[in-house]
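Colleague: coordinates only, no sequence provided:
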């Protein structure tokens, strides 16, 4: 069975290849026929353009004004006359030369590129005219640098002599512009194989055949192409199948040499349309074959379809069961995450509750002994005077008091009542209370209160605790820094107030806000703090339905951002 399919496929491909070749040859012949008609039209247009003004030098050579100017009369009248002729006939220039090739009058005398005073004895058209023939020549203007086609005729004098030469210059660039506008590829080459005009500007002044040294010397002597390098055109022609490759492009190619001066016209037509039509024909054949095979296979596919439908129903049921299972797995995973988070919160709440009871008990039990020790030390200092031991004991007692104050601060919840107050007032009160700590650390606290009121409804005392703890932590962080600065900013939005405390300390390091919120988590040295301030502050902010976040400042240090709801609609 498989061998039969391979044989059938081979036969179809052989037929398709033959059909493609035959159809391409047919459509290519049609394209070449169309291109030949276009080439004939372009050749006729070129011949008409060249011969349209061929008679004008002869007529001008018989003009009495021309003869008078060559006889020594002032040339101003002839200058004006030639300018009018040139403008009305659409000629680039008309000029008259004496027998030495010196231009004595020109239609462009009034322009900056006037031919007047120029000697063109080296030009072939002048030499042919002096020999009694109609001089014809294509070249780049030696004065203007603009290419054109030149005609020249001798001006007869008395007794069969020659008094000078009258010449005209015809601009063929309009013909080239028409080629370019048509979108077709065409070029005109002279008898030496130099491209004179081309629809592609890059082809102009290239050579379609190698130049001999004699040809190059002749062109240099006549200055026919100025300073052009006359490099070879990158092309190859296959006359057998009438194709040419120019650069990287492939064309159908036709040419004609039946032009004046031995010129040749070359036409390049793309073969894309012929190839496309050939491929469409081949594709139509293959589509017909495919359709026929499809019809034959249709009955077989119908039998297979019944079995596939049954299999698809089973597969759909399995996919549905898998989808439900995936949803259940995701719901269970989310429930487990919620449970873990709730357990963590309950554990923290339990630790904080136990810590509050412990803090209250320790504060109560240690308060009186510490006060008694301080009184004893004060009495000793009054009777005995200051001693190193007494100073050391004073420091230890102060450290113990600092620890009990933190415990007392943690166990104290404050009043549950709410009141309306300005956050700026709370921050200024906290800074006033922390002024001794600021001075002892020689720190700079930059607080620029906002111009508007930052009011909210909350427990004022507990919010003051938050501000005090956060700023005290910032002061502790900059204690060992070179730049000891704490920056405080505050503001409000429609439904919340906020303040930020940034310091120039050591930053958070590898710790997160969750790590620092744990009781007794601290980066201070032993005895400098218990690590309860941030735990207390986080609890107060949470009780007020606010948020607290912390991150490292890109310029160094840490930033604590506290946001609280304004609650202005609640009764204080």
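Modeller: That came through, no problem. All values reported here derive from a predicted model rather than from experimental measurement.
Colleague: could you use CA atoms for every contact and neighbour count after this?
Modeller: Fine.
Colleague: which parts of the stretch 151-300 of the chain are helices?
Modeller: 173-182, 213-222, 272-383 (DSSP state H, counting those that start in this stretch).
Colleague: one more structure, for comparison:
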């Protein structure tokens, strides 16, 4: 009887097979969706980090721009008051007078270090200039078409960046009107400041930085090819204005920047695609408007890091999915093997041969996949003995598989300095509580170098569903840690630059705040000397007492401002408003006599006290009163009255300082409290900025308004402590 042919193994029904295929396809789709979402999250996170880095760098660049634009703003106002300048405008036909003006302006320009300083008559013709003896002298040139001349001729300060009509060199032009004794504008003084140093500094930055004017034209850039190109189209009116002003020389067209921009809702900046050095590049860009200068600063950073972050996340997700796929395949093969053991012996022998071949192929496939992984794989049994390592893990540690298999802890790749930590994670795993989110582990390679890894451990389940051990995925993150260290070092450098900028502002603040007490010291010391010569002992003692009081006041100002810079609480003292006003006015008695002014105080004695730092609040009143006295210099003597009044309004104390001065032009209203902005010749432009900072530290407000009939009203609003 011939042997019967072997029967086929039972096949699953078509419905079950379709269900399994649908389940597998659904799991694959879900895994792909999760991996894609993780990649997008990583890209958004990296973009947020880049935006933070841009903002930190932008703070440093903005400080540099404002310093370059502001440190020469005092020069035109100071020069406009000199007798030689006024004489040249009064006698434009006198060659000797104009020559003396030339020499004075030349010396002032040399001492200040600016590019050029020059005097223009009301018709726009240059009468004197610091470069009068050079071939490119401004003397005799007409600048009547330039906006900075037009602004100053109208009585305003001018700020204009453009290419010089005479030299062809770009620069920042700052102008101020020259006024007669009657207040009429009789000329204009202009200083030209070069931004070459800033341009040269930008050539060393890695990513592009650029400045655009109000029309969107690039006038300063670390990429020379972008100069004098526009971020948006210019209409005919704007082009005609540029041609008339000759802001950028004889240029008649401003082509669009070779950018393709992409903006997204809720993103920190926008994407710029362009070409640099013949290569396509993508940058994340953020704009910072500078309204006080009329410019916009744009800082960019390479967007390739965002793409790389997304790709790294996708790679890790695919590797994890591959590991899970291998685990599922292994489990499926074992299930099929146990199912076949229920068949007949003859069929079993045949199936064993067939399945053995299939298992060999699957094992070869699984091993090929595991050997190609960049993630290290390590399996341990329930006793902690290593039962499997892949080539990636052997490469991380420097030990071969034959040296690791069968090893119990401590393992040879444990770092000597981390042994307690390794034991901690090992004990947690053996107790069935491994770190589900993974943990960082420091290993020592066989050659002695350190390898930093992230370890993810999961239970290893056998075919019967029993716990057979632990499977760990080990990812080498050494390079990532080094990159994070470099990023921290870059952040520390930026913070150091910010601290240096704050140190410069604190030095200016101390110099300005100590000026008035030191002037009072000088006045009282001079009076003491005079009383000593006259033998008037009573007044001598009084002057010396005042001198000592001012010395203590100076020390107190230094101590309080230093504490304020350190961001400590301003003070906890109850201050009577009348006493604050009296102390401030006492320091201004000499100045009021000199300026032929007087003060009227309307402060009821029944007013409740305010709570704060007495010295700093007196300093605020002192600055406001002094500004009012100076503002009334051109006011008739009988109207030179500074008024000080206080009252409680809606539960808050309002202290008002009123004058009959020249008032504040509406065009300058937004710049009144800006640092380094001033309309006083020789002023630093810090007083009102400091006053507002002190008041805001007391949770108050400092505002100003026009006074009916002429003049200004400054209002100081402070909290009243609860009874």
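Modeller: Looks like it arrived, so ask away. As the structure is a computational prediction, the values presented were derived from the model and not from experiment.
Colleague: next, the TM-score between them, please.
Modeller: Once superposed, chain against chain, the TM-score is 0.49 (TM-score structural alignment, normalised by the length of structure 1); 308 aligned residues with a CA RMSD of 2.9 Å.
Colleague: still on that earlier bit, save the helices of the stretch 151-300 of structure 1 as JSON lines, and put in distance to residue 460 of structure 1 and mean neighbour count too.
Modeller: JSON lines is the format used below for the helices of the stretch 151-300 of structure 1 (distance: least, CA to CA, whole Å; neighbours: other CA atoms under 10 Å):
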{"stretch": "helix 173-182", "distance to residue 460 of structure 1": "85", "mean neighbour count": "14"}
{"stretch": "helix 213-222", "distance to residue 460 of structure 1": "102", "mean neighbour count": "12"}
{"stretch": "helix 272-383", "distance to residue 460 of structure 1": "21", "mean neighbour count": "13"}
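Colleague: relative to residue 487 of structure 1, which of those helices is closest?
Modeller: helix 272-383 (30.7 Å; CA to CA).
Colleague: give the other helices and strands that that closest one contacts.
Modeller: helix 2-51, helix 388-411 (3 or more CA pairs under 8 Å, 6 or more residues apart in numbering; DSSP states H and E).
Colleague: pick the most deeply packed of the ones you listed.
Modeller: helix 388-411 (a mean of 16; mean count of other CA atoms under 10 Å).
Colleague: can you give the distance from it to the centre of its chain?
Modeller: Between the centre of helix 388-411 of structure 1 and the centre of its chain there are 66 Å (CA atoms, centre = their mean, to the nearest Å).
Colleague: over to stretch 5-19 of structure 1?
Modeller: Per CA atoms, centre = their mean, the centroid offset for stretch 5-19 of structure 1 relative to its chain is 49 Å.
Colleague: now do that stretch: everything it contacts.
Modeller: Stretch 5-19 of structure 1 is contacted by residues 281-282, 285-286 when judged by CA atoms under 8 Å, 6 or more residues apart in numbering.
Colleague: ends of stretch 210-219 of structure 2, how far apart?
Modeller: 8 Å (CA to CA, to the nearest Å).
Colleague: now the helices and strands packed on helix 272-383 of structure 1 in JSON lines, with distance to residue 310 of structure 1?
Modeller: Converted to JSON lines, those look like this (distance: least, CA to CA, whole Å):
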{"stretch": "helix 2-51", "distance to residue 310 of structure 1": "28"}
{"stretch": "helix 388-411", "distance to residue 310 of structure 1": "71"}
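Colleague: of those helices, which is nearest residue 269 of structure 1?
Modeller: helix 2-51 (6.6 Å).
Colleague: give me the distance from the helix or strand just after the closest one to the chain's centre.
Modeller: Using DSSP states H and E, the helix or strand that follows helix 2-51 of structure 1 in sequence is helix 56-61. Computed by CA atoms, centre = their mean, the chain-centroid distance of helix 56-61 of structure 1 equals 63 Å.
Colleague: helix or strand right after helix 56-61 of structure 1?
Modeller: Helix 56-61 of structure 1 is succeeded, C-terminally, by helix 64-70 (DSSP H and E).
Colleague: so which bits of that following helix are buried?
Modeller: 65-67, 69-70 (16 or more other CA atoms under 10 Å).
Colleague: list the buried ones in whichever helix or strand comes after it?
Modeller: The C-terminal neighbour of helix 64-70 of structure 1 among helices and strands, as given by DSSP H and E, is helix 76-89. The neighbour-count check on helix 76-89 of structure 1 (16+ other CA under 10 Å) flags 78-83, 86 as buried.
Colleague: that older thread, which one of the contacts of stretch 5-19 of structure 1 is nearest to residue 60 of structure 1?
Modeller: Closest to residue 60 of structure 1, out of all of those and judged by CA to CA, is residue 281, at 61.8 Å.
Colleague: the closest one against residue 22, yeah?
Modeller: No. Applying CA atoms under 8 Å as the test, residue 281 of structure 1 and residue 22 come out as separate, 10.1 Å apart.
Colleague: on that earlier part again, can I get the helices of the stretch 151-300 of structure 1 in CSV with distance to residue 476 of structure 1?
Modeller: Supplementary listing: these in CSV, determined by distance: least, CA to CA, whole Å:
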stretch, distance to residue 476 of structure 1
helix 173-182, 83
helix 213-222, 93
helix 272-383, 23
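Colleague: which one of those helices lies nearest to residue 33 of structure 1?
Modeller: When the helices of the stretch 151-300 of structure 1 are compared (using CA to CA), the closest one is helix 272-383, at 12.2 Å.
Colleague: chain center to that closest one, what's the gap?
Modeller: 36 Å.
Colleague: and the strands in the stretch 101-250 of structure 2, which stretches?
Modeller: 116-120, 126-129, 158-163, 170-179, 185-193, 209-212, 218-221 (DSSP state E, counting those that start in this stretch).
Colleague: what's the closest of those to residue 487 of structure 2?
Modeller: Nearest to residue 487 of structure 2, of the strands of the stretch 101-250 of structure 2 and by CA to CA, is strand 209-212 at 19.9 Å.
Colleague: which helices and strands sit right next to the closest one?
Modeller: Against strand 209-212 of structure 2 (3+ CA pairs under 8 Å, 6+ apart) you get strand 218-221, strand 295-302.
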